[in-house]
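**Q** what follows is a predicted protein model with its sequence.
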Amino acid sequence: MNVSAMIKLTVSMAIFGSIGFFTINTGIPALELVFVRCICATLFLGLMWYFTGGHKTEAWNKKEVLQTLLCGVFLVLNWVFLFKAFEEMAISITISIYNLAPIFVLILGTLFLKERLTIRGVLAIAICFIGSIFIVGIENFQSIDQFIDSGFVWALLSAICYALTMFTSKTLHSLSPYATTFLQTIVGIVMLLPLCNFSVFQGLTTTNWLYIIGTGVIHTGFVYYLFFDSIRNLPTIVVSVLTFVDPVVAILLDTILLDFSPSIFQSIGILLVFGGIILTIVKPKKEGNPSKV
């Protein structure tokens, strides 16, 4: 096992777990924050790509470039919806819904790649569905408008877009991670530039700017550098397990720093969602295969 890669991935997930806390302290709306994030990521990862010499050996493939650009659209929408959800819901609840993405990947694989949906997969989907109902607390909403305004829809859309990001990037092989992310964040800049309201940047405090720059440089540039530098040197199962560091840190920060206190039903819902996700990513050992000692 590559210990260095494990440490890098764990650190990247732990840092990313604090993104919700940073987001709500930036003082700007989701769309403008994602725009800044795309600029920071483009500059940071573009420079890393250049100085490591990766741009000289890049294997460009027209089909993969187009696929990466489509993936970039989903990635940017994922960020926008996630940050909008943070504006409306507690970080813990948002992150729990957001982490339904692997379940949506499972469903997409069944619908479009004709992958076989096992009983285990169906059970995981059912558990996560029940858990999400417990988390959002349907009984607390008196109307459709109140339900939509709760932020649940934004969190769900972010999970779907994250799943589409993972789904469309599954067959990317020739492009390097640096080139892939560079193209995706360029897409974000082009998409969001016409929609940005730059007046929101007026009157911001020094603290606001520190959180904004931190979200862009630390949570995007530095985290993605650590992530890409480690993920290719670790088995899929290890990567899947270590990604749970992200929601754990997010929920701890939400509880300790922001005094979030989930209800009993919400706590049960969170446990059900993560239980269903674990059921999805941890594959059972095939019968008849002796375990290695």
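**A** It's in.
**Q** could you use CA atoms for every contact and neighbour count after this?
**A** Fine.
**Q** does the most centrally placed residue in the chain belong to a helix or a strand, and which?
**A** Nearest to the geometric centre of the chain sits Tyr162, at 6.0 Å (Cα atoms, centre = their mean). Element membership of Tyr162 [criterion: DSSP states H and E] is helix 152-168.
**Q** who are the packing partners of that helix?
**A** helix 62-88, helix 91-98, helix 101-112 (3 or more Cα pairs under 8 Å, 6 or more residues apart in numbering; DSSP states H and E).
**Q** pick the most buried one from those.
**A** Highest mean neighbour count among the helices and strands packed on helix 152-168 (mean count of other Cα atoms under 10 Å): helix 91-98, with a mean of 28.
**Q** okay, the angle between that one and helix 152-168?
**A** If you take axes from the mean of the first three to the mean of the last three Cα atoms, to 10 degrees, helix 91-98 sits at 40 degrees to helix 152-168.
**Q** tilt between helix 91-98 and helix 62-88?
**A** Relative orientation of helix 91-98 versus helix 62-88 (the same axes, to 10 degrees): 150 degrees.
**Q** got another, please set it beside the one above:
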Amino acid sequence: MNHCPTSPNRSGLIEMILAMTICGTIGLTVTLSGLPETQLIFFRCLFGALILGLLCWHQGIFSQTRYTPTFWIASLIGGTALLANWYFLFSAYAKTSVGIATTVYNTQPFMMVLICLFLFKEKITKSIVFWLLVSFGGLYLISSTQIHSGKPYSGYLTGIFEALAAAALYAVASVAAKFLKNYPPTLIAFYQMLLGVVIFLPFADFNLFTQTAPVSLSAAVTLGVVHTGLMYVFLYGAIQKLEAYKVASLSFLYPVLALLIDRCFFNIHLEPEQFFGVILILTGAAGINLKALFQHILTTHFIR
């Protein structure tokens, strides 16, 4: 009877697939809302903080946690970077497309490598340089030709740079999280959402609940409850149960689903060179993210 030990792994796979499916629909939800980025971020943080706060309270995390200056400083830096990342990513959706912005956003592993190179003097290998060149070759192909969306090319390029800025800011948030390894991820996320509520409160328009179209209201609530609270629960549950290489491999469901949404919901067609650019970016990111996969296969099946 050896099926019991695999059940956490199986549930982790399901949770990761659900988390990435939810992530893949963020762009669709943002676009359908028709609301300004600042409004969306405020309500995402508000409802996200409620869900995550209840979860932390239910698990007794608040009473068990010992806070240090490092926690507050790293949470502040990481939270600010995460919020700015959302702003630029949401803005990029409107200027490019959900699929293009999400694909460019997936250059974040390279941003992480570059930040660690400068901050922690980590070595950069020839393979990393190769995958970096592959990914940025794809970025050039995506940027060189505009998609047929009726949007001005200058705005399209701005959206590309905003998606890159979002990727860099997410990498900053990830580096800040390195200093918070001893704290529950749900607690970190809760305080980051709380920070967002405070920062974006001046932009909040509570008439959203009475004077806004049902679609916009539903999108704002969904973004906070499903795409923040529920997604974090699934994502962190998966990370705790799965090996790193499985998390990295399944994370590519996110951009693939975003590209399918472009095609199915917005009827956006990529030019051949842009499609090839998407392949290059995702391949380059895979070269970094899935390195652990090849190491795992090698050590498990060939090295005894």
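**A** Ah, there it is. Since this is a predicted model, take the numbers as computed values, not measurements.
**Q** if we can go back for a sec, in structure 2, which residues correspond to the helix holding Tyr162 of structure 1?
**A** Helix 152-168 of structure 1 corresponds to residues 160-176 of structure 2 when matched by TM-score structural alignment.
**Q** quick one: buried residues of the matching stretch?
**A** Buried residues in stretch 160-176 of structure 2, counted by 16 or more other Cα atoms under 10 Å: 160-176.
**Q** just stretch 50-64 of structure 1 next, same as before
**A** Neighbour-count burial for stretch 50-64 of structure 1 [16+ other Cα under 10 Å]: Gly54, His55, Glu64.
**Q** ok, now stretch 24-35 of structure 2?
**A** Gly24, Thr25, Ile26, Gly27, Leu28, Thr29, Val30, Thr31, Ser33, Gly34, Leu35.
**Q** tell me the one among the residues you listed nearest to Phe200 of structure 2.
**A** Leu35 (14.0 Å; Cα to Cα).
**Q** what's the match for the closest one in structure 1?
**A** Under TM-score structural alignment, Leu35 of structure 2 pairs with Ile28 in structure 1.
**Q** and if you look at Ser127 of structure 2?
**A** In structure 1, the residue paired with Ser127 of structure 2 is Arg120, using TM-score structural alignment.
**Q** also Met111 of structure 2?
**A** Aligned counterpart of Met111 of structure 2 in structure 1: Phe104 (TM-score structural alignment).
**Q** my read: its match touches Ala163, true?
**A** Yes - if you go by Cα atoms under 8 Å, Phe104 of structure 1 and Ala163 touch, sitting 5.8 Å apart.
**Q** now tell me what touches stretch 200-217 of structure 1 from outside.
**A** 19, 22-23, 25-29, 33, 36-41, 44 (Cα atoms under 8 Å, 6 or more residues apart in numbering).
**Q** may I see the buried residues of stretch 24-35 of structure 2 organised as TSV, with secondary structure and distance to Val197 of structure 2 added?
**A** Shown next, in TSV, are the buried residues of stretch 24-35 of structure 2 (DSSP: H, G, I helix; E, B strand; the rest coil; distance: Cα to Cα, whole Å):
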residue	secondary structure	distance to Val197 of structure 2
Gly24	helix	24
Thr25	coil	23
Ile26	helix	19
Gly27	helix	21
Leu28	helix	23
Thr29	helix	20
Val30	helix	18
Thr31	helix	21
Ser33	helix	19
Gly34	coil	20
Leu35	coil	17
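**Q** what does Thr185 of structure 1 align to in structure 2?
**A** With TM-score structural alignment as the criterion, Thr185 of structure 1 matches Met193.
**Q** thinking again about what came up before, which residues does the residue nearest to the centre of structure 1 contact?
**A** So Tyr162 of structure 1 contacts Phe74, Leu75, Asn78, Ala101 (Cα under 8 Å, 6+ apart).
**Q** reformat the helices and strands packed on helix 152-168 of structure 1 as a markdown table; add distance to Glu139 of structure 1.
**A** A markdown table is the format used below for those (distance: least, Cα to Cα, whole Å):
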| stretch | distance to Glu139 of structure 1 |
| --- | --- |
| helix 62-88 | 18 |
| helix 91-98 | 16 |
| helix 101-112 | 24 |
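**Q** of all the ones you listed, which lies closest to Thr220 of structure 1?
**A** Thr220 of structure 1 lies closest to helix 62-88 among those, at 11.0 Å (Cα to Cα).
**Q** so that closest one aligns onto which residues of structure 2?
**A** Helix 62-88 of structure 1 maps onto residues 69-95 of structure 2, going by TM-score structural alignment.
**Q** mean per-residue distance, the matching stretch versus structure 1.
**A** Overlaying structure 1 shows stretch 69-95 of structure 2 at a mean distance of 0.9 Å from the equivalent residues (mean Cα distance after the TM-score superposition for structure 1).
**Q** please, where are all the strands along structure 2?
**A** For structure 2, applying DSSP state E gives no strands.
**Q** now the aligned residue in structure 1 for Val226 of structure 2. Nearest residue, chain neighbours left out?
**A** Per TM-score structural alignment, the equivalent position to Val226 of structure 2 in structure 1 is Ile218. Among residues not flanking Ile218 of structure 1 along the chain, Ile15 sits closest, at 8.0 Å (Cα to Cα, 6 or more residues apart in numbering).
**Q** pretty sure the one you found sits against His219.
**A** Yes - between Ile15 of structure 1 and His219 there is a contact at 6.7 Å, judged by Cα under 8 Å.
**Q** neighbour count winner among the two?
**A** Between Ile15 of structure 1 and His219, counting by other Cα atoms under 10 Å, His219 is the more crowded of the two (23 against 19).
**Q** could you check how many residues crowd around Glu115 of structure 1?
**A** Glu115 of structure 1: 12 neighbours (other Cα under 10 Å).
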